[in-house]
Structures are given as C-alpha cells and as structure tokens.
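J.: what follows is a predicted protein model with its sequence.
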Amino acid sequence: MSYVDQLLATNEEIKYEAHQHPFVFFSRIVAETIMLTVLLAAAYFITRTQWEGQGWISLGLGVIALVVLGSGVFDFLRWRNEKFLLTDRRVIHLRGIINKSTMDSSLEKINDVQMRQTFFGRMFNYGDLEVQTANENSDNFFGHIRAPLEFKRAMMNAKVEHDRAPNEYLNSASVVAYQQASAPRMTHQEIEEQLLRLTELRQKNLISDTDFDSKKRDILSRM
C-alpha cells in the first residue's frame, strides 16, 4: 500500500492529482548541469597538465562532481514526491521523500481559492493557488502548480458536490418518510395475513431474506 493510500479514509476517492510544473525541477537542474560541466572541464584541463598535487585536486573535483550529481537526483525525487491531491472530502498537499509532511483542508471549510499567474505562467500553464479556509491560520498554498485553472475548477466542482450530498440525503429521507406516512393504514388482521403470506414466500425461497425484512418493515409501518 502506497503512502497516499494510507492517507485516505475509508471510501475516500482521489478526484485529481497534480505536481509542480517541470520548470521548477529544470531550473535547478540547469544550474547543477552548468556547475558539473565546469568541474568536468577543470578535471580535463588538470589531466592535460603536470601540477604538483594533481591527484588530490582531481580527487577533490571528483567529490564535488558527485555532490552536484547527487543534488540533482535529490531535486528530482523531491519534485516527484511533492503532490497536490484533491479527494471527494479534502485537499491534500504532500511533500517529502523519506520524511513526509502533509497539510490538508476539508472541502466544507474552503471559502475561496485565489489563483495567481505571471506572463510566463500563462504561457507555460503554471501558477500559484492559495486555498483560503474558515481558519485564517490554516490556508494552504500550492506554489508553481501545473495547470492551476484545471485544479481550481476540479476543486470547486468537488466542493459543490460535497455540499450538495447532505441535502440530497435529507431530501431522499423525507420522500421515504412521506411515502410511509401517506401509505394506507391496515387493520391488525390484515397485517397478520400479510405477514403470514410473506413468511410463506420466504419459506418457499421465492424472496430473499433482505426482501423479507424490507417488506416486513413496510407492513409494520402501516399499523
């Protein structure tokens, strides 16, 4: 089971998943690539000349090159493991390679979502999202997220569905209650006959136990 699966509650579903734009990763890699190129050029120059202590200098350059290369791998893993998740209940910001850090905001507590895009952000489809909640101290900031408009749209749609669900449940419960209240009343003798007939159907395996219990409750509610 992945770490993301462990974060989810029972029956919680992921609606949308996003990462920071690759520019965030590429900008760091470019600087490290330039540094690595300079180190390789310096190492090549040293091997072409005869200096005292040449071996130690080459060793030092090699160690620095390994550090720069390791830094590039670390930057990639950090970018790859930073995720912005939208579920049917909340918004989650997940960071960290080994040590994980999460920050989430419930959909019901989200008041507004502000989006900021620079000129280059509009060109290359990235930007910043700030999720504002009822608690001012728990706002969630998604920096340089890829396709911010799509994520914002998915978030607002999920919030509408989340807020609508309790009302739909109450409406359906009201309909059931109304149907039960408006059903014609039965005498005790009629109820007894209906229950006997229902029991015979179950004994003959003509109806399931679930249907039997449902019909029984319906009959008893009409007393």
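T.: Perfect, I can see it now. Note that this is a predicted model, so its numbers are computed, not measured.
J.: hey, let's count contacts and neighbours off CA atoms from now on
T.: Fine.
J.: how close does Glu200 get to Gln194?
T.: From Glu200 across to Gln194, the span is 10 Å (C-alpha to C-alpha, to the nearest Å).
J.: so which strand or helix has the residue positioned nearest the centre of the chain?
T.: For the chain, the residue sitting closest to the mean C-alpha position, by C-alpha atoms, centre = their mean, is Leu85 at 2.4 Å. Following DSSP states H and E, the helix or strand that holds Leu85 is strand 83-87.
J.: against that first model, consider the following:
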Amino acid sequence: MNFSEKLLGQNEHVILHMRTHVREILLNIVATIVLIVIAVLAFVYLPEDWRPASTVAIVAVAVTLTLVILVWPWMNWLTSTYTVTNRRIITRKGVFTKTGHDIPLTRISNVSYERSMLDRMFGCGSLVLQTSASEPLLLDDVPNVEKVHVQLTELIFHSDLSDQDPYNSKATEA
C-alpha cells in the first residue's frame, strides 16, 4: 500500500515508507496452515454417513476461523504503516477506523532501537523515539531497524551539525 502524496506538505518528500515486519502475522499464517490441515484430515476421516452435513460444517468452521485468524490480522498489518519524510514521522493504522500520529523531526531529541534475539533472527526491531513528552514513541517490528535508525539519525541530527560546522562549505557560504 503506497503512501498518498496528497498527505504531504509543500516541499515534503518521502524518505522511507514501510509496514511492520511480516513476523507480526507469522503465527497467524502458521495457525491457518494448521487449520487447513485439520479441516482436510477431518474431511477425509469422518464417516461417509455423516456427509454432506459434515462437509458443510467443516467448510463453514474453516472459513470462519480463517477470517478471524488470518484475514483480519492481515488486513490490519497491511494498513499499518510507518512513513518517514524529510519533515516528520507518520504512523497510520486501521481498516475501517483510521488512526494516525505525526511527529515533526524537530521534536525528536533521541533515537534508539531495541532488538531481542527473536528480532535479530527476523531482521527487525523496535525503534524508540524520545520527544519532549514523558513517554517515548515506540515503533514495533520495524524491518531493518538498524538501517532505519541510521537514516533517522542522519535526518534529525546531520542538518543541525552541518549548520553549526564552520568547516562545512555550505555553512560558510551562507
């Protein structure tokens, strides 16, 4: 799902656009595969004289559980995005009720990340954005969190340093 350009301000452009790591719905995928295997085994091993009622019941239960276990979480995952622009960090989520949070890059005072052993195995982690608010903003399951951390650090702190650096050719030309 692409980020709508109409949500950007004048001279604002997207640096990164991502959704949470697929690890978020991995257990749902595995559970759905197990559900399908159980449904097939039930269809094969139930007595012949229980058909066609057992077939209808198995299909109805399997479809309902698939909607609950896989389709709804997948739709939530698909619509949950993190976007970094040259001015702000934008979070959006929700299928029917959309919610979002925008943080100007100028309000962020610290960027850090956390990676558990499981996160390292999947190549993701949590990004922690400290602002003047008491609670930091935690972005969970960010793919390639170390690279995103470096890019955010460059965006937030590099422009401040280049303005103050007397050896920077751009700063001396001003």
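T.: Here it is on my side, so go on. If you're wondering where the values come from, they're calculated on a predicted model, not measured in any experiment.
J.: just give me the longest helix of the first structure.
T.: For the first structure, the helix reaching the highest residue count under DSSP state H is reported as helix 148-182.
J.: so after it, what's the next helix or strand?
T.: Following helix 148-182 of the first structure toward the C-terminus (DSSP H and E): helix 188-203.
J.: residues in the second structure aligned with that following helix?
T.: Using TM-score structural alignment, helix 188-203 of the first structure corresponds to no residues of the second structure.
J.: and that helix, what's buried?
T.: 191, 194-195, 198 (16 or more other C-alpha atoms under 10 Å).
J.: can you add distance to Ser182 of the first structure and give those residues back as a markdown table?
T.: Shown next, in a markdown table, are those (distance: C-alpha to C-alpha, whole Å):
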| residue | distance to Ser182 of the first structure |
| --- | --- |
| Ile191 | 17 |
| Gln194 | 19 |
| Leu195 | 20 |
| Leu198 | 22 |
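J.: from those, pick the one nearest Ala31 of the first structure.
T.: Leu198 (78.9 Å; C-alpha to C-alpha).
J.: check contacts around the closest one.
T.: 212, 215-216 (C-alpha atoms under 8 Å, 6 or more residues apart in numbering).
J.: from Thr210 of the first structure, how far off is it?
T.: Counting by C-alpha to C-alpha, the gap from Leu198 of the first structure to Thr210 of the first structure is 12 Å.
J.: packing partners for the longest helix anywhere in the second structure?
T.: In the second structure, ranked by residue count with DSSP H as the criterion, the top helix is helix 26-45. Contacts defined by 3 or more C-alpha pairs under 8 Å, 6 or more residues apart in numbering; DSSP states H and E place helix 26-45 of the second structure against helix 53-66.
J.: list the contacts for His19 of the first structure?
T.: Contacts of His19 of the first structure by C-alpha under 8 Å, 6+ apart are 79-80, 82-84, 145-146.
J.: now with 10 Å?
T.: 79-85, 93-94, 142-147 (C-alpha atoms under 10 Å, 6 or more residues apart in numbering).
J.: mutual contacts of Leu198 and Thr210 of the first structure, please.
T.: Lys216.
J.: and the residue lying closest to His13 of the second structure once chain neighbours are set aside, how far is that from Ile38 of the second structure?
T.: Once flanking residues are discounted, His13 of the second structure sits nearest to Thr85: 5.4 Å by C-alpha to C-alpha, 6 or more residues apart in numbering. Separation of Thr85 of the second structure from Ile38 of the second structure (C-alpha to C-alpha): 46 Å.
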